[in-house]
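[1] Predicted structure and sequence below. I'll ask about it afterward.
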Amino acid sequence: MIAAPASGSGKTTLATGLIGALRRAGHRVAPFKVGPDYIDPGYHGLAAGRPGRNLDPVLVGAQRVVPLYRHGVRGCDLAVVEGVMGLFDGRIDENQVAPVAEGSTAQVAALLGAPVVLVVDARGHSQSLAALLHGFATFDSGIRLGGVILNRVGSERHDQVLRAACARVGLPVLGSLPRMPELEVPSRHLGLIPAVEHGSAATAAVAAMTDLVAAHVDLSAIARLAHSTATGDPWDPSDAVRAVFNATAPVATHHSNEPVHEVATPKDSTLRTATPEVATPRTVRSEDVTPEDAAPVDVPEVAAVSEAAVPAVVSGVAVPEAAVPAVASGVAVSGAAVAAVVSGVVAPRTVSPAGGQQQVGGDGDTALFAGQATESFVVPDQSQSVGAASGISHRSSESVGGPSRAFGTSRGGPVIAMAGGPAFTFGYAEHRELLVAAGAEVVVFDPLRDELPEGAAGLVLPGGFPEEHAADLAANAGLLKTVGELARRGLPIHAECAGLLYLTRSLDGHAMAGVLDADAEFGPRLTLGYRDAVALADSVLWRAGERVRGHEFHRTRLIAAGTAPAAWGWHGSQGERVREGSLITRVHASYLHTHPAGNPLATARFVTATEQYAGHHVVP
């Protein structure tokens, strides 16, 4: 685990260079990043030659961190995990009593049973470094510091003084890097500029980081130190999808004249039965959501790239400009082809017919709703048809995993188009894996220059930096028109952040798809933090009342947002009510980033929606 006392210490440079140097030395290295960051894993992926992955206990639940880690290390003999912010920094909780904050590097290190290598920015440090190291080494007995790497050391004498300070507290110095200002070039408003947008320049920067670490870090000592006590089965996308379908297998057909449960959103969250004449879409109000605790995220400290652009591997997204193979979620692609992954879901809470709360997944809150009740929503009696309530279609009542559904294969399944390229670089590798496991064929395309893939029955528009490419996106007018027309015909669309912007009427004055009755512009301030959100209405991904842990990370804002139903509701850090996102036909568009591994149910629902669309439309 590569950690630091604070942000800006050089974790990204060190971790990326270490991954590359260990790979150059003959190791097969699995790269990881703690937290929701999409950008650092792109540089990790370039260095490792395989997709970088995220380990975020807040978004996926602490119980899934080890399985996801073991999934990501398959075929490797070493893993390098870059931490987030300072070692003990995580989600801010005013009631926290434990020293390890949720989502912190320390929490993940403890879950993995991995030693921590502390990267210290040596500028301004002398003998007092010993006191700082002593504090970090003794603050939490569950965290084991394996050594120190000194970064930005000013001179040979400076190095000697710092090594003596480390020796006073019994911590070995595993490396000492000189100051290299040429590696620290300006970054963008959300941190590092994604590697995919820099291509050959990013590749050259990663090579420079690799050279630096190889020359100044004891790689043999690092390899000897590396060890994880984590055990258990790896996460498997096919197993995750199979579990979803087994859990939602229908017991009996639900008819409109059978009882449904009307779940009120009052203080007592009591249940009462009702028999509506027609099953209507379920909604809840944003007043009835649990307040969220916003937390900062690590804005990476080093951007070691310049302005060229050739192949890059970014969180499983390969976007080559020339015919050079790239690794994308384990698949080599070349030429103008791209392969991408995007975001997903976190475990919902659903109300059980018995009047309590059924925890389908996740790791946190116990209250379904908080606040005063003003409206209720209706859910079918799950004892009659869990499948109907979940939004999962079933071809027969046979046991799932048998002849009625093949897991882990996309042959013959619906085609889901996934946006990639320089404008859509934010995604998690597990999303594509889950879509494929649920039976979809995922085809990645670049909205800057491509048409919609032939036969697309669904569209995933992940996050990224469309504001940096608005003119070029607008220039591909044929694609924008196609997306707008298909959205109005009911094409299932999952759009997050950059995807939301793509679906607006305009972005910074450039015409977009016009699916949403809104315009977007670059804003005056950064919006970021974790959110405890509640789905306010049914959609192709979520059911009203389901809880989601997500993350916002954007500098744009919507203006003239129209009257479409909101997707999410939550309470802001000051208690203010927030309604966010838009639901139109089968479009789910939001600024909120979610992680698919937290709960594959939403991904399975989306694939089911694309199957239904393909069955009723002549797909283009």
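    Sure thing, it's come through. Being a predicted model, the structure only gives us computed values, none of them experimental.
[2] Please count neighbours and contacts with C-alpha atoms only from this point.
    Fine.
[3] which residues sit in contact with residue 14?
    For residue 14, the contacting residues are 119, 209, 213, by CA atoms under 8 Å, 6 or more residues apart in numbering.
[4] Also residue 580?
    So residue 580 contacts 566-569, 590-591 (CA under 8 Å, 6+ apart).
[5] quick one: which of the residues you listed is most hemmed in?
    When neighbours are counted by other CA atoms under 10 Å, residue 568 leads the contacts of residue 580 with 30 neighbours.
[6] List the buried residues for the longest strand along the chain?
    The longest strand of the chain (DSSP state E) is strand 519-535. Across strand 519-535, burial judged by 16 or more other CA atoms under 10 Å covers 519-521, 527-535.
[7] distance between stretch 549-559 and the chain's centre?
    In terms of CA atoms, centre = their mean, to the nearest Å, the centre of stretch 549-559 is set 14 Å apart from its chain centre.
[8] nope, stretch 237-247 is what I was after
    With CA atoms, centre = their mean as the basis, stretch 237-247 stands 20 Å off its chain's centre.
[9] measure the residue lying farthest from the centre of the chain to residue 164 for me?
    Distance from the C-alpha centroid of the chain peaks at residue 157, with 43.5 Å (CA atoms, centre = their mean). Here residue 157 is placed at a distance of 11 Å from residue 164 (CA to CA, to the nearest Å).
[10] Stretch 56-64: end-to-end distance?
    End-to-end distance for stretch 56-64, by CA to CA: 9 Å.
[11] Can you give me the buried ones in that stretch?
    Within stretch 56-64, judged by 16+ other CA under 10 Å, the buried ones are 56-62, 64.
[12] and those residues as CSV, adding secondary structure and distance to residue 357?
    Converted to CSV, the buried residues of stretch 56-64 look like this (DSSP: H, G, I helix; E, B strand; the rest coil; distance: CA to CA, whole Å):
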residue, secondary structure, distance to residue 357
56, coil, 24
57, helix, 22
58, helix, 20
59, helix, 20
60, helix, 19
61, coil, 18
62, helix, 20
64, helix, 21
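[13] Now distance to residue 471 too, for these, in JSON lines please.
    Converted to JSON lines, these look like this (distance: CA to CA, whole Å):
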{"residue": "56", "distance to residue 471": "34"}
{"residue": "57", "distance to residue 471": "37"}
{"residue": "58", "distance to residue 471": "36"}
{"residue": "59", "distance to residue 471": "33"}
{"residue": "60", "distance to residue 471": "36"}
{"residue": "61", "distance to residue 471": "39"}
{"residue": "62", "distance to residue 471": "41"}
{"residue": "64", "distance to residue 471": "40"}
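[14] Second structure for comparison follows:
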Amino acid sequence: MNLGPGLLIAAPRSGSGKTTVVLGLQRALARRGLNVRGVKCGPDYIDPAFHAAATSAPSFNLDSFAMSRPLLGSIASQAAGDADLVLAEGSMGLFDGIRQEIGHTGASADIAALFGWPVILVLDVSGHAQSAAAVALGCARFDPRIHVAGVVLNKVASERHRRLVEDGMARIGLPVLGALTRNTDLALPERHLGLVQAGETEELDARLERLADAVEGAVDLDRLVALARPTQVDSDDEVIPLAPPGQRIALASDQAFSFVYPHVLAGWRKAGAEIATFSPLADEPPPSDCDVCWLPGGYPELHAGRIAEARRFLGGLRSFAGSRPIHGECGGYMVLGQSLEDGDGHVHPMAGLLPVETSYAKRRMHLGYRIAHLLRGGIMGPAGQCLVGHEFHYASVTQSDMSGDAAFARITDAEGQDLGIAGHRNGPVTGSFFHTIATR
């Protein structure tokens, strides 16, 4: 079946300006009265929140490796069902993914091919001119499943530079839909895991308006919208990506705990679960009328001192663990541990519910998909349950007790390489560094 039209905004490499262009397009078209929906390819918590701010509508993730075809179709149907336009943002380079069979690599191109969305390339043309066309031509011919419909030039130095680049594009017959000049004022603030979160970005709405003004003045919006094609899905059946861990879920939610996939929360609600949020940074304990507590990832390393002093939160967490399950992902896992060392080398006591100590001062990047099999049953599923997710963090484990039944899961990477055991379990309390995207 065909649903609302869509486009994938992608680039040959990271750092080309995709997010800037996407947010500018989303806000510019939304303020024209279009019902615009955002989508992010791959495992990313931060960009969908910016999409939601730009469009005033939820944005979801689509991941060709971690998600089944029925789940992908279900999420795409939610996004495109009543949309005038879906604007999907690629991740990394258009074809960048893992070594798997075509269609299951996690690359943005898989998503464009699956749903029939034409690709608009964002090309950073700084440092070259006609040669940019060779890069665009390579992208257009590399994968016969997709259709590159046009390009938006970014970081154009001058009108002469633009004419030279357009000369190359004319030689390969690829339309130039617009050109943005170099403008550092349009850049969004960043930190170690990407952009500063939407909820923390100062004057976000004003920034989005400036992006929209710049894009509207530089891009032929009518021509771009006309290139969109209907979203092709086999079925719009609803699929629950991850079973709710309980009927009423206490969800930590503030600037330190914010990395929750929108599709996971939507799935929990569709399955009948209720979600009650609370703020550890405001020293709030998990609501006592909940039957499970979920501590998502985020940036607890930036707020470790405040968390250590949040006595009502930590005391409430320990009391909750006396009778009900708690699960922590990444940052939430660190807070459930014994201590957390911040970037300045100061060690702060945490909840003490799991036998692990972590450090952000001893930084090492951990990045990649994870396939986990639970060693024992619990709120995440029965023993042997397969969870597909990813890790992206810089924290390190400095002390860990894996004796007895303390390990949470056995994990591999996306190619099946055994990475050993991961996470911890202590009675009803569990946690690990990987973020779950879906069950398998």
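    On my side now, so go ahead. Computed from a predicted structure; not experimentally measured.
[15] Overlay the chains and give the TM-score.
    After superposition, the two chains reach a TM-score of 0.90 (TM-score structural alignment, normalised by the length of the second structure), with 423 aligned residues with a CA RMSD of 2.2 Å.
[16] if I look at the residue farthest from the centre of the first structure, how far off is residue 126 of the first structure?
    On the measure of CA to CA, residue 157 of the first structure and residue 126 of the first structure end up 10 Å apart.
[17] Overlap of the contact sets of the two?
    Common neighbours of residue 157 of the first structure and residue 126 are not found (criterion: CA under 8 Å, 6+ apart).
[18] For residue 44 of the second structure, which residues are in contact?
    Neighbour list for residue 44 of the second structure: residue 61 [criterion: CA under 8 Å, 6+ apart].
[19] Alignment lookup: it to the first structure.
    Matched to the first structure by TM-score structural alignment, residue 44 of the second structure sits across from residue 37.
[20] before we move on, back to that, of the contacts of residue 14 of the first structure, closest to residue 48 of the first structure?
    Nearest to residue 48 of the first structure out of the contacts of residue 14 of the first structure is residue 209 (CA to CA; 12.6 Å).
[21] Show me what that closest one aligns to in the second structure.
    Using TM-score structural alignment, residue 209 of the first structure pairs with residue 211 in the second structure.
[22] pretty sure that match contacts residue 188?
    No: with contacts counted by CA atoms under 8 Å, residue 211 of the second structure stays clear of residue 188, the gap being 10.0 Å.
[23] coming back round to it: ChimeraX command for the buried members of the contacts of residue 14 of the first structure?
    To isolate the buried members of the contacts of residue 14 of the first structure in ChimeraX, using 16+ other CA under 10 Å:
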select :119,209,213
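[24] So which of the contacts of residue 14 of the first structure are in strands?
    If you go by DSSP E, the contacts of residue 14 of the first structure have residue 119 in strands.
[25] tell me the contacts of residue 471 of the first structure?
    Residues near residue 471 of the first structure by CA under 8 Å, 6+ apart: residue 510.
[26] Am I right that it is in a helix?
    Yes: looking at residue 471 of the first structure with DSSP: H, G, I helix; E, B strand; the rest coil, it is inside a helix.
[27] In the second structure, what residue corresponds to it?
    Per TM-score structural alignment, residue 471 of the first structure is aligned with residue 305.
[28] Please report how far residue 377 of the second structure lies from residue 253 of the second structure.
    According to CA to CA, residue 377 of the second structure and residue 253 of the second structure sit 26 Å apart.
[29] What of residue 66 of the second structure?
    Distance of residue 66 of the second structure to residue 253 of the second structure, given as CA to CA: 25 Å.
[30] cool, and residue 185 of the second structure?
    Relative to residue 253 of the second structure, residue 185 of the second structure is positioned 30 Å away (criterion: CA to CA).
[31] Could you pull up the contacting residues of the aligned residue in the second structure for residue 10 of the first structure?
    Aligned counterpart of residue 10 of the first structure in the second structure: residue 17 (TM-score structural alignment). For residue 17 of the second structure, the contacting residues are 122-124, 154, by CA under 8 Å, 6+ apart.
[32] Closest one of those residues to residue 222 of the second structure?
    Using CA to CA, these come closest to residue 222 of the second structure at residue 122, 17.2 Å.
[33] you'd agree that closest one is up against residue 152?
    Yes: using CA under 8 Å, residue 122 of the second structure is in contact with residue 152, at 4.9 Å.
[34] hmm, back to that, between residue 377 and residue 253 of the second structure, which has more neighbouring residues?
    Legend: neighbour count by other CA under 10 Å for residue 377 of the second structure and residue 253, higher for residue 253 (21 against 12).
[35] What sits closest to the more buried one if chain neighbours are left out?
    residue 279 (5.4 Å; CA to CA, 6 or more residues apart in numbering).
[36] if we can go back for a sec, map the residue farthest from the centre of the first structure across to the second structure for me.
    Aligned by TM-score structural alignment, residue 157 of the first structure pairs with residue 160 of the second structure.
[37] Which part of the second structure matches stretch 359-376 of the first structure?
    So stretch 359-376 of the first structure sits over no part of the second structure, by TM-score structural alignment.
[38] I misspoke; the intended subject was stretch 260-277 of the first structure.
    Alignment of stretch 260-277 of the first structure against the second structure: no match, by TM-score structural alignment.
[39] any idea how far residue 128 of the first structure is from the residue farthest from the centre of the first structure?
    For residue 157 of the first structure, the distance to residue 128 of the first structure (CA to CA) stands at 16 Å.
[40] do residue 113 of the first structure as well
    Computed with CA to CA, the distance linking residue 113 of the first structure and residue 128 of the first structure is 29 Å.
[41] which of the two has more neighbours?
    Neighbour count, other CA under 10 Å: between residue 113 of the first structure and residue 128, residue 113 has more, with 19 against 12.
[42] Show me what the more buried one aligns to in the second structure.
    Alignment note (TM-score structural alignment): residue 113 of the first structure maps to residue 116 of the second structure.
[43] Tell me how many other residues crowd the nearest residue to residue 439 of the second structure once chain neighbours are set aside.
    Leaving aside its sequence neighbours, residue 439 of the second structure sits nearest to residue 387 (CA to CA, 6+ apart; 4.5 Å). Residue 387 of the second structure: 24 surrounding residues under other CA under 10 Å.
[44] Can you tell me the SS state at residue 387 of the second structure?
    Per three-state DSSP, residue 387 of the second structure ends up strand.
[45] Could you check how far the counterpart of it in the first structure is from residue 349 of the first structure?
    Counting by TM-score structural alignment, residue 387 of the second structure lines up with residue 548 in the first structure. Distance, residue 548 of the first structure to residue 349 of the first structure, by CA to CA: 8 Å.
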